[in-house]
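1. What follows is a protein structure lacking sequence information:
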């Protein structure tokens, strides 16, 4: 087998020619490589930009094999003439690596490879401006830690005003995608060959950063995350989206997710127009909480009612429609009175707004173990709340510490709105742990 020849490019300025490298040739750049506007360059073999290399692409460059950047790679400031095409030739239809420790900045990217499953293995931090076209081929992001850069090995960042086009089941990003800027954005996400985008509304600051990823069929994740606030009925346990914001962000966003008959749990799709909401895993409370839902049946999309109250893991859930009232109480059905400041008592948000209330808790045999009126009058858990002990005038084993397990609560309160005053009663399971 003939050994591949390797060229060290010391200084190369391309002014007028269309260059085609031989298929067997790999190119290693150690100097300055410039591609000017209106020029086209094709690298048929592996391209490596060494640590001392400096590449500026203001024209069009095709990469047919692996792309490795250890140095400086970018475009001329304010130039919008650049396009980079990651593709394959007829004889090398295999997964390509986009790798290296140097950050690679592009203006306009095209991914076009008919390789099934993963076509591009991203082990490089790339910054994209302009338009990113997903014609063919899945981009898989390697999120493992890179000790050399103290970043993840791979990251796909969309800069201010950058957009993603044509993403589909055969071409999308499998892994984390970062968006910088205040524009609304649709993340070109997918997993396991399923394209499942997420969209955020515009924010207020051009430096805001939001990170997202889609995960399909991760049953282990949901096994330890079954608790939910009382209004939530059923949970989509087939998929979830991660949406995180940077600590420096100055504003919050609306989140839009779409359901799919193939990937979304069918138990939450029996009546999506009336019942489907976006729910979020509250890591501190260790509960699924309701972020609301405005449903568009024509696009199969759900948007949070307002800007989200937190970030992390999002999915779909159905809600008990008769529980949804304006300014209503929010019930957290997990109590872990271990003194860590999280769910140390039975939290019922907004209950202080309805002082004419009664809270009862029963064990699995129907024996009342807790009863009070005027629950949590200060709204901060400082007084008259359930902390895992049997309390009340007509309860069994007054003052005893209760065993861990599943209990049953009944909350009765007087609710008043424009339609007048009425008595509301809500009942569901309550889980007592770490007592």
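-> Good, I have the coordinates. Bear in mind that the values here come from a model prediction, so they are computed numbers and not experimental data.
2. From here on, just use CA atoms for contacts and neighbour counts.
-> Noted.
3. Residue 165: what's it in contact with?
-> For residue 165, the contact set (Cα atoms under 8 Å, 6 or more residues apart in numbering) comprises 131, 132, 133, 134.
4. Burial check on the spatially closest residue to residue 88 that is not a sequence neighbour, number of neighbours?
-> Spatially, and ignoring its direct neighbours in sequence, residue 88 is nearest to residue 64 (4.5 Å; Cα to Cα, 6 or more residues apart in numbering). Neighbour count of residue 64, defined by other Cα atoms under 10 Å: 23.
5. Check the gap between residue 64 and residue 113 for me.
-> 9 Å (Cα to Cα, to the nearest Å).
6. adding another structure so you can compare the two:
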């Protein structure tokens, strides 16, 4: 008890004049049986790394940790329902106990994190208490990061091929194409051909210089089942390549579950080569589409407003939304072109000299179409008979 009282008494002497935060600029130390509770903001501007015992953050108001030097604790406890916001890195040498409330860090600053040193570990992580922002590890190769967003724990398991001097991780329940928490964006439509769809629901940032595999999971909120033609076997790990500036396949070594809940383990990769990782799917198999659709056929349209054959409709074209349609007359002149075609052609031209007479439409007769399915690397051609 004497050691506890000594710690509290010393803290009182180092309280800043405004008394809105505890300010440490001296030689404060927590002894092996010591305990200290922070019920206000903590500002650390001096070396504070020889601590033992327990330090805890408590209370109902948002607490902040600030200062120019990162404090290092032995055991640490968080019980602040309205969260603890780290504006300075906090190191933990032994146990971190998550009781209530999240530990927040600036999401646009990867140099501030809750840092688990070589033997650091944690207990009690849950949807209600975890790191919302960046967590880090030092000098170790295997770790499950207790990260998530404000409402859900979404951990990432890192299994490195050796001890990594520093690895950091954060989770974002945001569209990678337009995230609100970070300045960088990762367009889900910028991807290699080996990827069919990139998740627009969530992503992780993980950084390390050592090759590693990661294991990430999905739940109902991830909406994997909403991806067109998704199956468990089609789910893959993808990453935003810093070199290629697009999503590429990282690949997987194991997966389990169903489209509502499951997990996947990646192949080994160097995390520092990627800005973000998430779930993707493989493209639709082109051989299946080609077998089911050896041709798209020849078509008859009569755009007279009677509701029958008024538009040119290609069945199953929705399986390749990244498509193009070109239509030519019998002289080889292009009369219509459309990217991402969805039943637009009604006998009117939208290109070239024929566009000027769009109001009266093209003359009846035989036309030639060329359909390119970029997603499936297929091309079709055929004839259209236009009747007025």
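-> Cool, got the structure. Note that the structure is a prediction, hence the values are computed from the model and not measured.
7. Could you get me the TM-score between them?
-> For this chain pair, the superposition-based TM-score is 0.64 by TM-score structural alignment, normalised by the length of the second structure; 288 aligned residues with a Cα RMSD of 3.6 Å.
8. Just to check, the residue nearest to residue 88 of the first structure is in contact with residue 27?
-> No: if you go by Cα atoms under 8 Å, residue 64 of the first structure and residue 27 don't touch, sitting 12.0 Å apart.
9. Residue 45 of the second structure matches what in the first structure?
-> Using TM-score structural alignment, the partner of residue 45 of the second structure in the first structure is residue 70.
10. residue contacts, that match?
-> Residue 70 of the first structure neighbours (Cα under 8 Å, 6+ apart): 48, 49, 50, 51, 52, 53, 100, 101, 102, 103.
11. please redo it, this time with the cut-off set to 6 Å
-> Residue 70 of the first structure makes contact with 49, 50, 51, 100, 101, 102, according to Cα atoms under 6 Å, 6 or more residues apart in numbering.
12. Reformat those as JSON lines; add distance to residue 407 of the first structure, neighbour count and secondary structure.
-> Shown next, in JSON lines, are these (distance: Cα to Cα, whole Å; neighbours: other Cα atoms under 10 Å; DSSP: H, G, I helix; E, B strand; the rest coil):
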{"residue": "49", "distance to residue 407 of the first structure": "63", "neighbour count": "26", "secondary structure": "strand"}
{"residue": "50", "distance to residue 407 of the first structure": "64", "neighbour count": "21", "secondary structure": "coil"}
{"residue": "51", "distance to residue 407 of the first structure": "63", "neighbour count": "16", "secondary structure": "coil"}
{"residue": "100", "distance to residue 407 of the first structure": "55", "neighbour count": "22", "secondary structure": "coil"}
{"residue": "101", "distance to residue 407 of the first structure": "54", "neighbour count": "22", "secondary structure": "coil"}
{"residue": "102", "distance to residue 407 of the first structure": "56", "neighbour count": "19", "secondary structure": "coil"}
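13. can you redo those as CSV with distance to residue 298 of the first structure?
-> As requested, the contacts of residue 70 of the first structure are exported to CSV (distance: Cα to Cα, whole Å):
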residue, distance to residue 298 of the first structure
49, 48
50, 50
51, 51
100, 43
101, 44
102, 44
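14. and of those residues, the nearest to residue 158 of the first structure?
-> residue 102 (16.8 Å; Cα to Cα).
15. so what's that closest one closest to, chain neighbours aside?
-> residue 70 is the one closest to residue 102 of the first structure (Cα to Cα, 6+ apart), at 4.4 Å.
16. joint contacts of residue 64 and residue 113 of the first structure?
-> Joint contacts of residue 64 of the first structure and residue 113 (Cα under 6 Å, 6+ apart) are 87, 88.
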